[in-house]
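Asker: sequence isn't available, so here's the structure alone:
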């Protein structure tokens, strides 16, 4: 059973629903803090599932064994339950899940926020190894990554800008949860998406102070899909949780409105 947070309804101005896909260590709650209400109030139906094993979603197997294909199936299950195909919006690892989903499913549009690029997460892993070699070694041995992202200091480094208030970082760091070991390793190579199979129009957004996805990776993602990357000033990786989240939401809204979605 998947936890699904569903707000708002489609309107004449925005007849296409939105489906938000979270990344590793997060769940549907990260969209519910600000984005779902913003888009519902703007006349959209805004839906955010927690992928299996995350949030209140159950899983038939341990979270550590869940694959990217499993998460794609979760997205497909929610999307198939909607009257019309939704716009798919993915963050970080969720952006990779969205790309894999779009290889075999139609969608009117997609948005990638700080997404893992089509070439995989090797660059991110190398940066992690250089920054925290002992953390990376223990993660590789135990399969447990939560301890190395969930302290306020480490959460700020990876997910938030230097100017994000400490109470915001503390609050959200405490809500992070363990991620899938299998999915994490698949992001290196096994689950790389094929941009040639994806014809969906995409908005590719990065953040100025992203500690997880580099500027070069955001640019590479945009190039792979024949579009231009845009960068949100002053924000960290978790653009939907930052105090400046409104700039990200408004840019997505304006892009969708410009496409009559």
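Answerer: Right, received. Where do you want to start? From a predicted model like this one, the values you see are computed outputs, not experimental measurements.
Asker: CA only for contacts and neighbour counts going forward, please
Answerer: Noted.
Asker: tell me where the stretch 101-250 of the chain has strands.
Answerer: 110-113, 202-209, 230-236 (DSSP state E, counting those that start in this stretch).
Asker: select, out of the ones you listed, the one closest to residue 160.
Answerer: Closest approach to residue 160 among the strands of the stretch 101-250 of the chain is made by strand 230-236 (4.2 Å; CA to CA).
Asker: what does that closest one contact?
Answerer: 158-161, 204-211, 242, 244-245, 247-248 (CA atoms under 8 Å, 6 or more residues apart in numbering).
Asker: at 6 Å instead, please
Answerer: Defining contact as CA atoms under 6 Å, 6 or more residues apart in numbering, one finds that strand 230-236 is touched by 159-161, 205-210.
Asker: regarding residue 38, what is its secondary structure?
Answerer: Per DSSP: H, G, I helix; E, B strand; the rest coil, the secondary structure class of residue 38 is helix.
Asker: excluding chain neighbours, what is closest to it?
Answerer: Closest residue in space to residue 38, ignoring its immediate chain neighbours: residue 249 at 7.5 Å, by CA to CA, 6 or more residues apart in numbering.
Asker: put this beside the first:
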């Protein structure tokens, strides 16, 4: 079902946010999960993991950042710091301290949110690394030079199937890429210029899920980010950047659920 705890849009700085929600059949006290999407995606991209997490006993929520999916607000001028505000505001409405789960750009947003919000844990899924993502720009340039030029001059990165998936059926891949949208030019620039986030508030443990075959975020930067956080790192060879949508999406999801059972 779709929940919407934000019934007001009284200020541009606090736009109405879309929240997708799945609840377990029985509330056993497990921590809620708050999923944060990546560049050009929306809460919709977590549908597989929302259902599976709830089946495993976790209250599961996915937020669309401002200007994405069904959320209010504009992408024009949207900054990473505002995305972090969106995540913290969403987490504050949940019944217990949440596990923040961020993919790609959302993985960087979660890194920054962990420095301000005392989370139960953090999970970074194919995340933009803790350091400036110049290697990602170079990876794009090698595959599609015009896409890299477009990024450099303020255009939104076209989210092609070959960036996101490795084995997904062509029609299914197109269905997902057709749902992707634009990204804030300013937020994209910030990926290349940002400073590492402060350590997680309260010492929240961190899990990193990644693939060495990622065509957008080179694995070297992901591994260094895992080292920075003293995180558990799980790699899934043969999968694409969108671990939560590619054919074997159950594998990283199960790895996360198993890790959470022993994280505290």
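Answerer: Cool, got the structure. Predicted, not measured: the structure shown is a model, and the values here were computed from it.
Asker: circling back to that earlier point, highest neighbour count among the contacts of strand 230-236 of structure 1?
Answerer: Highest neighbour count within the contacts of strand 230-236 of structure 1: residue 160, with 29 neighbours (other CA atoms under 10 Å).
Asker: hang on, the earlier thing: what's around the counterpart of the residue nearest to residue 38 of structure 1 in structure 2, how many residues?
Answerer: When structure 2 is aligned by TM-score structural alignment, residue 249 of structure 1 is paired with residue 253. Residue 253 of structure 2: 19 surrounding residues under other CA under 10 Å.
Asker: please enumerate the helices of the stretch 1-150 of structure 1.
Answerer: For the stretch 1-150 of structure 1, applying DSSP state H, counting those that start in this stretch gives helices covering 29-32, 35-41, 68-80, 93-102, 122-131, 133-142.
Asker: ditto for the stretch 151-264 of structure 2
Answerer: 161-164, 170-179, 185-193, 219-229, 250-260.
Asker: which bit of structure 1 covers the fourth one?
Answerer: Which is helix 219-229 of structure 2. Counting by TM-score structural alignment, helix 219-229 of structure 2 corresponds to residues 215-225.
Asker: same check on the shortest one?
Answerer: When structure 1 is aligned by TM-score structural alignment, the counterpart of helix 161-164 of structure 2 is residues 156-159.
Asker: OK, contacts around residue 145 of structure 2?
Answerer: Contacts of residue 145 of structure 2 (CA under 6 Å, 6+ apart): none.
Asker: which position in structure 1 pairs with it?
Answerer: So, by TM-score structural alignment, residue 145 of structure 2 is matched to residue 133.
Asker: name the residue closest to the centre of structure 1, please.
Answerer: residue 91 (1.5 Å; CA atoms, centre = their mean).
Asker: what about that one, distance to residue 10 of structure 1?
Answerer: Between residue 91 of structure 1 and residue 10 of structure 1 the distance is 23 Å, computed by CA to CA, to the nearest Å.
Asker: rewinding a little: can I get the helices of the stretch 151-264 of structure 2 in JSON lines including distance to residue 37 of structure 2?
Answerer: Below are the helices of the stretch 151-264 of structure 2 laid out as JSON lines (distance: least, CA to CA, whole Å):
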{"stretch": "helix 161-164", "distance to residue 37 of structure 2": "13"}
{"stretch": "helix 170-179", "distance to residue 37 of structure 2": "13"}
{"stretch": "helix 185-193", "distance to residue 37 of structure 2": "14"}
{"stretch": "helix 219-229", "distance to residue 37 of structure 2": "17"}
{"stretch": "helix 250-260", "distance to residue 37 of structure 2": "15"}
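Asker: just name the most buried of the helices of the stretch 1-150 of structure 1.
Answerer: Comparing the helices of the stretch 1-150 of structure 1 by mean neighbour count (mean count of other CA atoms under 10 Å), helix 93-102 comes out on top with a mean of 27.
Asker: circling back: now the match of helix 219-229 of structure 2: how far from the chain's centre is it?
Answerer: Centroid separation between stretch 215-225 of structure 1 and its chain, computed with CA atoms, centre = their mean, to the nearest Å, is 15 Å.
Asker: wait, which of the helices of the stretch 151-264 of structure 2 is closest to residue 78 of structure 2?
Answerer: Comparing the helices of the stretch 151-264 of structure 2 by CA to CA, helix 185-193 comes nearest, at 6.4 Å.
Asker: give me the buried stretch members for that closest one, please.
Answerer: For helix 185-193 of structure 2, burial by neighbour count (16 or more other CA atoms under 10 Å) applies to 185-192.
Asker: and of these, the nearest to residue 66 of structure 2?
Answerer: Comparing these against residue 66 of structure 2 with CA to CA places residue 187 closest, at 11.9 Å.
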